[in-house]
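Chemist: give me coordinates for this.
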Amino acid sequence: MSESRVFCPRCGDPVESPGEASGRTPLCLDCYFDEFSLVDAPDRIEVAVCATCGAVKRGKRWVDVGARDYTDVAVDEVTEALEVHVDAEEFSWGVVPEQVDQNTVRMHCTLSATVRDQPVEREVTVPVLISRGTCTRCGRIAGDYYASTIQVRGAGRTPTDAELTGAREIINEYVGEREAAGDRNAFVTEIKETGDGLDARVSTTQIGRAVADRVVRRFGGTVDESATLVTEDEDGDEVYRVTYAVRLPEFTPGDVIDVDDDGPVLVESAHGNLKGTRVTTGEHYEADFEDGIAPDARRLGRAMEATETTLVTVEDDNAVQVLDPETYAAETVPRPDYLDPAADTVRVLKSRAGLHVLPATAETD
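Modeler: This is a model prediction of the structure:
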């Protein structure tokens, strides 16, 4: 029986491995490698890099690549651009960058692989041209762009320094979290204190809403939202700027307020509805649901204004005598259940309603 043989359709030499999945007659090794190209590389690569933040433009998007310099950018771009032949096995490559000038990096690439059990090595050189520009984010920052405003105000008062500092920290921390998560649209345009409180302009409405909610979670209060039409985008869609007005509670932890006929209250919480402790009895106080954080009351003073004075005597279960810190006269005042009868001194707040014994642990700042 004669042996079946397959011949190269180009040169006519016999082919040792006649079968191919495609069913076509294969070329011999010489003819195959005459046409073989291990890697397909572009003649050159042009890369747009933001001169401010170093982001690289890929298609219509700007991408943070974390490159240390433009050589790193060139390596990354060449890596993305090289197309290796499908028959290549055990492929590896190395690159030697050559900085031609400030805007050009010539990449000398050495590539090796195994193809049809034969070692193959190729060298290609790809110039990478760097063009510097401004990414969308940096352009917006430079142009003082903002999409939302957060206004922090107090109800019937000016926010405290602690509230203003806390609100500023919340804004910067949240935007920092978004940036760390890769959100290139996250930035703060402006934060400034005004006579009424604090105003902040941020890059997106999502950030504005999230910051406003965080301020309320920390300090209590409410958020009102309003939108203003400013323009239309390139698709004809309406573009709005949104203002988030944060109204901090009128009364805050540490306030002593005259809320009803049952005695003043030391405020401990302004979340949900106002909560605190009666300074005449030590009993818990909680505002009615409909009053929320704004019961009809007047502020008598702050716990931080309290003065340490002498506990003269415990008269009975309901009253004690203390020295007035201003006149040094002995005054009889209600005895709250948190008062330690064995103590030598107590902290008292003097107001137009009289002397009030406060807990030793009451907020002092």
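
Chemist: going forward, measure contacts between C-alpha atoms and count neighbours the same way
Modeler: Noted.

Chemist: what helix or strand does Leu172 sit in?
Modeler: Small correction: residue 172 is Asn, not Leu. Under the criterion of DSSP states H and E, Asn172 resides in helix 161-180.

Chemist: off-centre distance for that helix?
Modeler: Centroid separation for helix 161-180 versus its chain: 9 Å, with Cα atoms, centre = their mean, to the nearest Å.

Chemist: now the strand ranked longest in the chain: buried residues?
Modeler: Identified as the longest strand of the chain according to DSSP state E is strand 118-133. Residues of strand 118-133 classed as buried by neighbour count (16 or more other Cα atoms under 10 Å): Val120, Thr125, Val126, Pro127, Val128, Leu129, Ile130, Gly133.

Chemist: between those residues, which is closest to Ser17?
Modeler: For the buried residues of strand 118-133, the residue nearest Ser17 by Cα to Cα is Val120; the value is 19.3 Å.

Chemist: for the closest one, give me its contacts.
Modeler: Residues near Val120 by Cα atoms under 8 Å, 6 or more residues apart in numbering: Leu38, Ser112, Ala113, Thr114.

Chemist: that one and Thr281, how far apart?
Modeler: Using Cα to Cα, to the nearest Å, Val120 is found at 92 Å from Thr281.

Chemist: same check on Cys8?
Modeler: Counting by Cα to Cα - Cys8 and Thr281 are separated by 106 Å.

Chemist: SS state for Val78?
Modeler: Val78 carries the three-state label helix when classified by DSSP: H, G, I helix; E, B strand; the rest coil.

Chemist: just the helices in the stretch 1-150 of the chain please.
Modeler: For the stretch 1-150 of the chain, the helices defined by DSSP state H, counting those that start in this stretch cover 29-35, 70-81, 136-142.

Chemist: JSON lines for those, including mean neighbour count and distance to Gly54?
Modeler: Formatted as JSON lines, the entries for these read as follows, by neighbours: other Cα atoms under 10 Å; distance: least, Cα to Cα, whole Å:
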{"stretch": "helix 29-35", "mean neighbour count": "13", "distance to Gly54": "40"}
{"stretch": "helix 70-81", "mean neighbour count": "17", "distance to Gly54": "9"}
{"stretch": "helix 136-142", "mean neighbour count": "16", "distance to Gly54": "10"}
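
Chemist: mind checking which of those helices is nearest Val265?
Modeler: helix 136-142 (47.5 Å).

Chemist: burial measure for Ala227, as a count.
Modeler: Look at Ala227: counted by other Cα atoms under 10 Å, it has 12 neighbours.

Chemist: give the contact list for it.
Modeler: Residues near Ala227 by Cα under 8 Å, 6+ apart: Tyr240, Arg241, Val242, Thr243.

Chemist: go again with 10 Å.
Modeler: The contact partners of Ala227, by Cα atoms under 10 Å, 6 or more residues apart in numbering, come to Ser148, Val239, Tyr240, Arg241, Val242, Thr243, Tyr244.

Chemist: same check, this time on Ala210
Modeler: When contacts are counted by Cα under 10 Å, 6+ apart, Ala210 touches Ile170, Ile171, Tyr174, Val175, Tyr244.

Chemist: to compare against the first, here's another:
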Amino acid sequence: MSESRERREFCPECGESVPPREEPLPGAPRDEARLLCDDCYFASFDLVDAPERVEVRVCSRCGAVHRGNRWVDLGAEDYTDVAVEEVTQALGVHLDAREVTWGVEPEQVDETTIRMHCQFAGIVRGSAVEADATVPVKIARQTCTRCGRIAGGSYAATVQVRAHDRRPASEERDRAVEIAREVVAEREDAGDRDAFLTEVDRTDDGPNLKLSTNKLGGRIADRVIQELGGSVSESATLVTEDADGNEVYRVTYSVRLPRFRPGDVIDPTPVGLTTTPGEGPVVVETVGDAVTGRRLRSGDRFRTDAELSAAAHLGHVDDGDPVTLVAVEDENAVQVLDPDTFETRSVPRPSFFDADAVTEGETVPAVKFDGEVFLVPEVDAEEGVSRMALVDFAKFCIGDES
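Modeler: Just a heads-up that it's a prediction; the model follows:
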């Protein structure tokens, strides 16, 4: 007898016959629920597995959110979107569901609680299934590791900004602090939560900056001398040992700004200002690996890699007022009003003086030293000078005790 019989399966729960199911692929786990009839299957079926509660840890100082085992800066103005994302990650949808769609409606209960009303829909065994879930989200305000370290005054490096044989100008002191904040902001934007400025101690001799890491301190010191010139040295002090027994050091970066800064008027060789044509006072334009500027008598470019330890500092161009141009005599001289006697006097016409850019009666930048008036060039404001002015430098003469 060759009669074929249809293979029948029965629900292990109620005994009702069920249509044959597809066999799982080789090596795949065998799900006993596949043997259940639809009634028994849906009787214990949950489309969504939702937690009873979700907690979101938020730093009360900086607003960072704790995820996994670390704090993350999200820049969120409120935490509704954060709560939605956390609930999304905590919810589980049944593997048998297909074409799943869902929506969420947040309800702000109070400042620290958001109730999430979630609706789900999908197809299971060819039938449309819907489910609702309400998940309360608690906003737990804490202090992140970074803010805790800042509040505790934690630091690993100190950057001391000083100047050689002078006190840093207020602009230099302020700019050094700005550079430190800029470097820290750059590291924060790059996701470095270990980068922060612990303390700024402003003194007349220069700021002392405490930084979170030695690497950050080195970056800031290098950036300061890159922009303001000078040199940097470092020294390390052993402070403790970590949990693994490794020695932990604090590093001090000593930044020394150059003796001169843009806008300073100096005499590189203080033997006499009128001995040789082309020599004499120089207005400093840049400092760094070399000092550059202009000779005030001739307008010739000046550059030296020497330390200028014997140079005399005569003053700065921002210490006075311009003089009035009376007339242009020739290619070698112009006439101006003496700022003290108001008499017309002839002064050297340097190469940087542009007679076409100024008319008689207008003011021109100049300095006065040892009874002689010199025209000065404009120095780029980005180099630290906002204007060039007339200065009576007689009071800055070497040996002057006043």
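
Chemist: Asp261 of structure 1: which of the contacts of Ala227 of structure 1 is nearest?
Modeler: For these, the closest approach to Asp261 of structure 1 (Cα to Cα) belongs to Tyr244, at 36.9 Å.

Chemist: what's the match for that closest one in structure 2?
Modeler: Applying TM-score structural alignment, one finds that Tyr244 of structure 1 aligns to Tyr253 in structure 2.

Chemist: same check on Ala270 of structure 1?
Modeler: Taking TM-score structural alignment, Ala270 of structure 1 has Val287 as its aligned residue in structure 2.

Chemist: just Val115 of structure 1 next, same as before
Modeler: Superposed on structure 2 with TM-score structural alignment, Val115 of structure 1 falls opposite Val124.

Chemist: which stretch of structure 1 lines up against stretch 211-230 of structure 2?
Modeler: Counting by TM-score structural alignment, stretch 211-230 of structure 2 corresponds to 202-221 in structure 1.

Chemist: in that stretch, which residues are buried?
Modeler: Buried residues in stretch 202-221 of structure 1, counted by 16+ other Cα under 10 Å: 202-205, 207-209, 211-213, 215-216, 219-221.

Chemist: how distant is it from the center of its chain?
Modeler: A distance of 11 Å separates the centroid of the chain from that of stretch 202-221 of structure 1, by Cα atoms, centre = their mean.

Chemist: residue ranges of the strands in the stretch 151-300 of structure 1, please?
Modeler: Using DSSP state E, counting those that start in this stretch, the strands of the stretch 151-300 of structure 1 run over 188-193, 197-202, 222-232, 238-248, 255-258, 265-269, 275-278, 284-286, 298-302.

Chemist: just the residues contacting the second one, thanks.
Modeler: Contacts with strand 197-202 of structure 1, where a contact means Cα under 10 Å, 6+ apart, come from 144-154, 157-161, 163-165, 167-168, 171, 175, 185-193, 207-208, 211, 243-246.

Chemist: if we can go back for a sec, of the contacts of Val120 of structure 1, which is the most crowded?
Modeler: For those, the largest neighbour count, defined by other Cα under 10 Å, is 23 neighbours, found at Leu38.

Chemist: what does that residue align to in structure 2?
Modeler: Using TM-score structural alignment, the equivalent of Leu38 of structure 1 in structure 2 is Leu47.

Chemist: now Thr280 of structure 1
Modeler: In structure 2, Thr280 of structure 1 lines up with Arg297, judged by TM-score structural alignment.

Chemist: isn't that match right next to Val334, touching?
Modeler: No: contact criterion Cα atoms under 10 Å: Arg297 of structure 2 and Val334 do not qualify, at 11.9 Å.

Chemist: comparing the two, which residue is more hemmed in?
Modeler: Set Arg297 of structure 2 next to Val334 and count neighbours by other Cα under 10 Å: Arg297 wins out with 24 against 20.

Chemist: distance of the more buried one from Val124 of structure 2?
Modeler: For Arg297 of structure 2, the distance to Val124 of structure 2 equals 93 Å [Cα to Cα].

Chemist: check contacts around the closest residue to Glu99 of structure 2 other than its chain neighbours.
Modeler: Leaving aside its chain neighbours, Glu99 of structure 2 sits nearest to Gly122 (5.3 Å; criterion: Cα to Cα, 6 or more residues apart in numbering). Contacts for Gly122 of structure 2 were tallied using Cα under 10 Å, 6+ apart; they are 47, 93-94, 96-102, 128-131.

Chemist: if we use 8 Å, what do you get?
Modeler: Counting by Cα under 8 Å, 6+ apart, Gly122 of structure 2 touches Ala97, Arg98, Glu99, Val100, Thr101, Ala128, Val129, Glu130.

Chemist: and which of those is nearest Ala43 of structure 2?
Modeler: Distance to Ala43 of structure 2, by Cα to Cα, is smallest for Val129 among these, at 12.4 Å.

Chemist: so how far is Pro207 of structure 2 from the residue nearest to Glu99 of structure 2?
Modeler: Distance, Gly122 of structure 2 to Pro207 of structure 2, using Cα to Cα: 64 Å.

Chemist: can you check Pro26 of structure 2 too?
Modeler: Distance of Pro26 of structure 2 to Pro207 of structure 2, computed by Cα to Cα: 72 Å.

Chemist: these two - which one has more neighbours?
Modeler: Pro207 (20 against 7).

Chemist: which part of structure 2 lines up with stretch 152-160 of structure 1?
Modeler: With TM-score structural alignment applied, stretch 152-160 of structure 1 matches the range 161-169 in structure 2.

Chemist: now the end-to-end length of that stretch.
Modeler: End-to-end distance of stretch 161-169 of structure 2 (Cα to Cα): 11 Å.

Chemist: stretch 157-168 of structure 2 now?
Modeler: Counting by Cα to Cα, you get 21 Å between the two ends of stretch 157-168 of structure 2.

Chemist: same question for stretch 347-363 of structure 1.
Modeler: The straight-line separation of the ends of stretch 347-363 of structure 1 (Cα to Cα) is 12 Å.

Chemist: stretch 289-309 of structure 2 now?
Modeler: First-to-last residue span, stretch 289-309 of structure 2, Cα to Cα: 15 Å.

Chemist: now Gly213 of structure 1: how far from Ser203 of structure 1?
Modeler: Gly isn't right for residue 213 of structure 1; it's Asp. Counting by Cα to Cα, the gap between Asp213 of structure 1 and Ser203 of structure 1 amounts to 16 Å.

Chemist: tell me if I'm right that Ser298 of structure 2 and Phe353 touch.
Modeler: No: contact criterion Cα atoms under 8 Å: Ser298 of structure 2 and Phe353 do not qualify, at 10.0 Å.
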